[in-house]
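1. got a predicted model here, sequence first, then my questions.
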Amino acid sequence: MTIDGKNPVLSLRNIHKSFGSIEVLHGINLEVAAGEVVALLGENGAGKSTLSNIISGTILPSSGEMTWLGAPYAPATPRDAIDAGVAMIHQELMLLPHLSIAENIFVGRYPMKAGRLDRGEMDRRAQAGLKRLGLEISPRRPVEGLSTASQQLIEIAKALTLNAKLLILDEPTAALGSEETKLLFEQIERLKSEGVGIIYISHRLEEIKQIADRIVVMRDGEKVQEFDTADVPIRTIVEAMVGRSMEQMFPPLARPEDSQVLKVSGLTSPTGRFRDVSFSVRKGEIFGIAGLVGAGRTELVRSIAGADPIQTGTVELNGKDITPKSPGQAIRNGIILVPEDRKLQGVILDHSIQENIAYSNFESVSKSGWMSNRRVKKFASENIRKFGVKGIGSQMANEMSGGNQQKIVIAKWLARNPDVVLLDEPTRGIDVGARSSIYELIHGLAAQGVAVVVVSSDLEEVLGVSNRIMVMAAGRQVGILDHSEANDVSVMELATA
């Protein structure tokens, strides 16, 4: 098969991947030619990373075949892929800041001479790789302190010194400004002219039109659309990305009261992850925050909850400035956060359900500063029943399903009767049945007059649960949509602006 007269260097045929009984890739076919940029698009969870990890040797497919340069290709490790000429540049850069640029480029495969490191040869080869990408910088300089764009190019130089003929770039511009992005695109064009094939994963649709030759769209583990040009209207691409029908698993939305509970004004992060964000949430309102990876959503709610510092701006609760400097201060004022990573930040896995619930409610289970086992059991049992946790208090948290672990996290905080609940990715990794019960919990909170903020990468979810939705892109607040005007396309158009 040819692609516009070019023979593909990489071909995938009927690639399937299952984790246990769940199939996450369903018969993917894909070709990439030398000197071609193929944009691989899709929502979070569409299967892009799984497919990329198969190509780069991180995971094995369950079935299907791949060919590379016309020969069978089945990398069992990333080293197998690299040795073949396939390299993946991850979104999270993996450089060692205390080492020099040259040391980072050749880490694990330093050139040796007479049993010793040949630093001169290492520097010479590193300099050649950097020059190839237009990066005029000494290979002996430490990586620490370099711009993100320069570090990105060093990762690419590292791959090129391995004679990579195919690069997989995962969200390469997520942390880059416009000038840095322009520099990266210039180097991609240079690599194309040298015959390097590129799989380019990005949520920024405008830049896809600048850099890609073809577009492949994935949804729910399937390749659903392929465009033989990047000159496609963004609306057409968005509709292909989000074209699945919405399931009827969301309770009907209640109308919130008029009184304002939470007011955020001009909030800016000292790290630049978000800036000048302002919104308010009414009593009984569910306020969704949507956006793509790197938009600053998690950092925003962590700051409101006192977990991350605030550079400028205020947080008001019921008309009073309570801008928190610590999580404890936020909790005492009535703001609680159910974090994104429940296993690392939400529950203590090797402790019991009742202990997990008690840890956040010492004043309710202790007497004169001493924990009372009887009080712990009684308090935990009441909240296990109230919030529908399937288990008994003495069970270990690590014995529970993901959905029940999430209910434990929610239960331990809701037992404090907060005014504001911040939920970061409340159903990540939870099956559909458990999701419905989480949604009922969220709507139940709103019905009790709690102001609820829901951060979610799942468009269906944020559209289904929210009275209003604030969309963020690259740390900026780009719009607030009422439930009646919000849909997959309108949110994605703002998120990819």
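-> Nice, thanks for sending it over.
2. contacts, neighbours, all on C-alpha from now
-> Fine.
3. which parts of the stretch 251-400 of the chain are helices?
-> 297-304, 327-333, 353-359, 362-365, 373-386 (DSSP state H, counting those that start in this stretch).
4. for Lys17, find the nearest of those.
-> helix 297-304 (29.8 Å; Cα to Cα).
5. all strands for the stretch 251-400 of the chain, in order.
-> Ranges of strands within the stretch 251-400 of the chain are 260-268, 277-282, 286-291, 312-317, 320-321, 335-338, 366-367, 370-371, based on DSSP state E, counting those that start in this stretch.
6. out of the ones you listed, which is closest to Val238?
-> strand 286-291 (13.8 Å).
7. quick one: contacts of the closest one?
-> With contact meaning Cα atoms under 8 Å, 6 or more residues apart in numbering, strand 286-291 is reached by 281, 297, 443, 446, 451-457, 459, 462-463, 465-473, 491-492, 495.
8. next, the angle helix 297-304 makes with that strand.
-> 130 degrees (axes from the mean of the first three to the mean of the last three Cα atoms, to 10 degrees).
9. check it against this one:
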Amino acid sequence: LMVGRDIKQMFPERAPDHSADIVLSVRDFSVDGQVRDASFDLRRGEVLGFAGIVGAGRTALMEAIIGLRERSSGRIERNGEPVKINSLQDAKKCGIAYLTKDRKGSGLLLNMDMRPNLTLLALEKFGRVFIDRKAEEAALETAIEAFDIRAADRKSKVGDFSGGNQQKLLLAKVMETDPDIVIIDEPTRGIDIGTKSEIYHFIGDLTDRGKSVILLSSEMPEMLGLSDRIAVMAGGRITGILMGDGRNEHEIMRHATGISGKQGASVHE
């Protein structure tokens, strides 16, 4: 068992600025049969957690926001300006990146080595017609150091990496596109506790640089340790957004089980 001090050291220090600029506004988002009238704001430098039991609609909402899933209603603003996002490419142009929870299925090319995995989302950085291999190798060197990716041989297939190193490579791959907003779904599923702490501090570093993070996690310590505010979903709706002392396990479970009596209430500041 970990004592409280050890748990606290796992997470970066947070000093949220609740007056920071709103970088993303989502209003009245619905996905047939999965999400109903979801609205929220995300501020610069914030980690906004999304909590809920399985089937609450969190992943469906995020996939609709980034254009991976069709929505039946809803609008998005980036920095106060309306934007249309109907594909991952649209999301990328808007500075939004998505770190899938399915790193083995759709996040990484398991039969290839690190280099193509790292640069796939940002190929235009490395040449329009011909790929600059030296630039790719330099980017890989930087990523290995920045994200502490440990592989005996960088030519090894990514499928042979540990879960923790796969996840760090996936995070490096997403950050290669230099997004302003990163949506991270289950960042540490199946990862050892030491690597979890590394990933938590990577997330803290992102917000220190002015990036904003939306965090989806089924792990309560992770949700409470990383998030500045926590949006709770139940039955496809956002049932509450918790701040300050309201960010606790009791309140999360109260809203997540739909017994808060606040379904459909206005939840954005």
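-> Yep, it's here. Treat the numbers as computed from the prediction; the structure is a model and nothing was measured.
10. list the TM-score for the superposed pair.
-> The TM-score (TM-score structural alignment, normalised by the length of structure 2) is 0.89; 253 aligned residues with a Cα RMSD of 1.7 Å.
11. distance to Gly319 of structure 1 and mean neighbour count added to the helices of the stretch 251-400 of structure 1, as a markdown table?
-> Formatted as a markdown table, the helices of the stretch 251-400 of structure 1 follow (distance: least, Cα to Cα, whole Å; neighbours: other Cα atoms under 10 Å):
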| stretch | distance to Gly319 of structure 1 | mean neighbour count |
| --- | --- | --- |
| helix 297-304 | 15 | 23 |
| helix 327-333 | 12 | 17 |
| helix 353-359 | 30 | 24 |
| helix 362-365 | 27 | 16 |
| helix 373-386 | 30 | 17 |
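12. mind putting these in JSON lines, distance to Val24 of structure 1 included?
-> Shown next, in JSON lines, are these (distance: least, Cα to Cα, whole Å):
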{"stretch": "helix 297-304", "distance to Val24 of structure 1": "26"}
{"stretch": "helix 327-333", "distance to Val24 of structure 1": "37"}
{"stretch": "helix 353-359", "distance to Val24 of structure 1": "31"}
{"stretch": "helix 362-365", "distance to Val24 of structure 1": "42"}
{"stretch": "helix 373-386", "distance to Val24 of structure 1": "33"}
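13. which one of the ones you listed lies nearest to Glu23 of structure 1?
-> Among those, the nearest to Glu23 of structure 1 by Cα to Cα is helix 297-304 (28.8 Å).
14. residues in structure 2 aligned with the closest one?
-> Using TM-score structural alignment, helix 297-304 of structure 1 corresponds to residues 58-65 of structure 2.
15. off-centre distance for the matching stretch?
-> Taking the mean of its C-alpha atoms, stretch 58-65 of structure 2 sits 11 Å from the chain's own mean (Cα atoms, centre = their mean, to the nearest Å).
16. so how far does that stretch sit from its counterpart in structure 1?
-> In the superposition with structure 1, the average deviation recorded for stretch 58-65 of structure 2 is 0.9 Å (mean Cα distance after the TM-score superposition for structure 1).
17. so which of the strands of the stretch 251-400 of structure 1 is nearest Asn404 of structure 1?
-> Of these, nearest to Asn404 of structure 1 by Cα to Cα is strand 335-338, at 13.7 Å.
18. which residues touch the one residue sitting closest to the centre of structure 2?
-> What sits nearest the mean C-alpha location of structure 2, by Cα atoms, centre = their mean, is Ile184, with 1.7 Å. Ile184 of structure 2 is in contact with 98-101, 213-216, counting by Cα under 8 Å, 6+ apart.
19. quick check: the farthest pair among the residues you listed?
-> The widest separation within the contacts of Ile184 of structure 2 (Cα to Cα) is 14.8 Å, between Lys101 and Val213.
20. higher neighbour count, those two?
-> Val213 (28 against 19; other Cα atoms under 10 Å).
21. in structure 2, what stretch matches stretch 331-344 of structure 1?
-> Going by TM-score structural alignment, stretch 331-344 of structure 1 sits over residues 92-105 in structure 2.
22. what's the closest non-adjacent residue to Met253 of structure 2?
-> Distances taken as Cα to Cα, 6 or more residues apart in numbering place Gly52 nearest to Met253 of structure 2, at 7.9 Å, with adjacent residues excluded.
23. related to what we said a few turns ago, contacts for the match of helix 297-304 of structure 1 next, please.
-> Residues from elsewhere that reach stretch 58-65 of structure 2, judged by Cα under 8 Å, 6+ apart: 29-31, 34-35, 38, 50-52, 69-71, 76, 85, 183, 185, 216, 233, 236.
24. wait, Pro179 of structure 2 touches Ala91, no?
-> No. Using Cα atoms under 8 Å, Pro179 of structure 2 is not in contact with Ala91; the gap is 9.5 Å.
25. quick one, strands of the stretch 1-150 of structure 1?
-> Counting by DSSP E, counting those that start in this stretch, the strands of the stretch 1-150 of structure 1 are 8-19, 22-33, 37-41, 63-68, 71-72, 86-89, 112-113, 116-117.
26. show me which residues of the second one are buried.
-> Going by neighbour count (16 or more other Cα atoms under 10 Å), the buried part of strand 22-33 of structure 1 is 24-33.
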